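Engineer: sequence unknown, structure follows:
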């Protein structure tokens, strides 16, 4: 899921680059030049794809910075979401991952606790990048044509955003490379839960039970399990049949792995689809890298 988010971010930056690949040189202060300047020739010599079409717009335009700040804001939002996942998963309550000591610090009061500092800082710096985007929106919203001195305020936020996102991405890559995943804790969390309730309802539907009725049956089963401190996989076939005679011994074939692999539509969570998605995203990223190399 995050690979798809970051892939869209890559595209967003490249689309922004294509829009900014315009040479304003020759626009003068606002009305063009009285000299015989071959702008197309100069544009090619400087490596621009095209020249600006209107001199007044060229000197007063800051859309290219808004584009960059917006693309950066969306990317930081995606980074922030990922970091929030990492923060939650690294807690003792979950224990799904262990962050490298390089990216954590000791708690100032609890000697046993390590704080996921980088993940929290990345989450916090997202607001800073948002602020740079909205600051420029606010600067530009009431400006008449053409250049106004207000526009000199565009640079501080732009460079701050560039520095912030570049450093954040650099450290994020290193943090992910060194993160350890606790597969057993993840499996235990799935087994010791009621996450397969919908699968059991779908099982009953496959036995010609209307979904409305199947939903009601599994809801009552869940209450029973909670009252008796049990999970679905700990129930006997006789306990299952107390709630519906449609349950057969094959109900025990429902487990987390089968549940995942049953979601075998394109983009689904089955092992096959996830492998295909990994190959696909790698191919798409390679294609972009080749295009803009």
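Structural biologist: Perfect, I can see it now. Quick caveat: nothing in here was measured; it's all calculated off a predicted structure.

Engineer: C-alpha from now on. contacts and neighbour counts both.
Structural biologist: Will do.

Engineer: What ranges does the stretch 51-200 of the chain have for its strands?
Structural biologist: 97-98, 105-106, 114-115, 180-181 (DSSP state E, counting those that start in this stretch).

Engineer: out of those strands, deepest packed?
Structural biologist: Ranked by mean neighbour count under mean count of other C-alpha atoms under 10 Å, these are led by strand 97-98, which reaches a mean of 19.

Engineer: contacting residues around that one?
Structural biologist: 86, 89, 90, 179, 180, 181, 182 (C-alpha atoms under 8 Å, 6 or more residues apart in numbering).

Engineer: Show me which of those is closest to residue 121.
Structural biologist: residue 86 (12.5 Å; C-alpha to C-alpha).

Engineer: Could you tell me how many residues sit around the closest one?
Structural biologist: Residue neighbour count, defined by other C-alpha atoms under 10 Å, stands at 20 for residue 86.

Engineer: And it, how far from residue 276?
Structural biologist: 25 Å (C-alpha to C-alpha, to the nearest Å).

Engineer: ok, of the contacts of strand 97-98, which one's closest to residue 13?
Structural biologist: For those, the nearest to residue 13 is residue 86 (25.3 Å; C-alpha to C-alpha).

Engineer: for comparison:
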């Protein structure tokens, strides 16, 4: 097929060079965005008198027919074309003749691909934010249901203090909330239209760039034509946000994997989101959580790839920038799939409340509260710390929890203990007397859940 740019060349491109140069294999994902941008462009061209209204209508009808045929499968985007832009324009000329040749007036493939990628990324930003909001809704529901479900909180993967499942889930709500806010910020910054920048220096045609921007739901046009065609900051920002989202999902997945283990048994993963072993019939594996954790690396790779590609590119457009797509497309789909699948797994997961509560009780998570009890009974903190250390050693030796000790056993270690110690170190007391903002106490969590619902609303 003759190339749209072939007029200056006296012989055809070597086939291997053509294949290496072509982007149709991946940029066909931009088909819908390319057609949308072309519609806006021809409407603007007609409004400023560069083409006639009749030519506009002919081009728009041709674009409609191409889009309908592609969507129905009647027309296939093939490697016969160098890129998606060539595919659309060549088919338009085939269908409507000379009027189709006017589609590209006042436009370069440089600003065309810059527009298409920006539109595609904006769509992906919005879809990702909606997926995250759905996940946040699932987390908020678990928080409401398990506001009084006691479990151990951990530091260094060791039991530290008693908290609730609602409190633990609230930490992930905050992480994914920040992710949504980051995506909103990215959309605000990227929502300017590069179409009309031309190859790098604008055009002599009297383009109405404000009209084009408005037709495509942008806030306005980009303000420098060189930056318009060579900016990929918005994509780097989005990939960075995707890396952070995936990191949060990976952390959460790691906990699900631990909680699902025989040693913890905090959760039961629904059969629909786990698999078995080909040789060990007793196994039920947390495959979704493991795959989410594993796919994090490929998302990180997309960001590093684009940062490395962009670091040495002089102004304005260079062919290196074609490398902004394949890994970015993969990262966008990977994160969206991970969010949706993790959401489904979490929504169907069963939490073993009794196991969690016993784990908190048997892990000396109330030791800090026992020390605070002694302080409140006149014992200096450093002495109280040492006394509770002796209590813990005694319990380890006996194979019991602090709660299981008798008052006589406690008094044998320190006479400061009284009958009220048992209420002071009950799991419920340890949790519910923590009522500062952000703490796990019942009343504090009620307020936190209200804040979560307000954010989702």
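Structural biologist: Cool, got the structure. Remember, it's a predicted structure, so these values are computed and weren't measured experimentally.

Engineer: on that earlier part again, which two among the contacts of strand 97-98 of the first structure are spaced furthest apart?
Structural biologist: Among the contacts of strand 97-98 of the first structure, 86 and 182 lie farthest apart (C-alpha to C-alpha), at 12.6 Å.

Engineer: can you put the strands of the stretch 51-200 of the first structure in JSON lines and add distance to residue 213 of the first structure?
Structural biologist: Output for those, formatted as JSON lines (distance: least, C-alpha to C-alpha, whole Å):
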{"stretch": "strand 97-98", "distance to residue 213 of the first structure": "39"}
{"stretch": "strand 105-106", "distance to residue 213 of the first structure": "52"}
{"stretch": "strand 114-115", "distance to residue 213 of the first structure": "47"}
{"stretch": "strand 180-181", "distance to residue 213 of the first structure": "39"}
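
Engineer: Figure out which of the ones you listed is closest to residue 139 of the first structure.
Structural biologist: strand 114-115 (38.0 Å).

Engineer: residues in contact with the closest one?
Structural biologist: With C-alpha under 8 Å, 6+ apart as the criterion, strand 114-115 of the first structure contacts 104, 105, 106, 107.

Engineer: Next: stretch 320-329 of the second structure.
Structural biologist: Contacts for stretch 320-329 of the second structure (C-alpha under 8 Å, 6+ apart): 23, 26-27, 230, 239, 301-303, 305-306, 309-310, 313.

Engineer: That stretch maps to which residues in the first structure?
Structural biologist: Under TM-score structural alignment, stretch 320-329 of the second structure corresponds to residues 150-159 of the first structure.

Engineer: count of neighbours near the aligned partner of residue 364 of the second structure in the first structure?
Structural biologist: Correspondence of residue 364 of the second structure to the first structure, assessed by TM-score structural alignment: residue 194. For residue 194 of the first structure, the neighbour count with other C-alpha under 10 Å is 16.

Engineer: Any buried residues in stretch 192-208 of the first structure, and which?
Structural biologist: If you call a residue buried by 16 or more other C-alpha atoms under 10 Å, then stretch 192-208 of the first structure has these buried ones: 194, 195, 196, 197, 199, 200, 201, 202, 203, 204, 205.

Engineer: The fifth one and residue 270 of the first structure: what is the separation?
Structural biologist: So that's residue 199 of the first structure. 14 Å.
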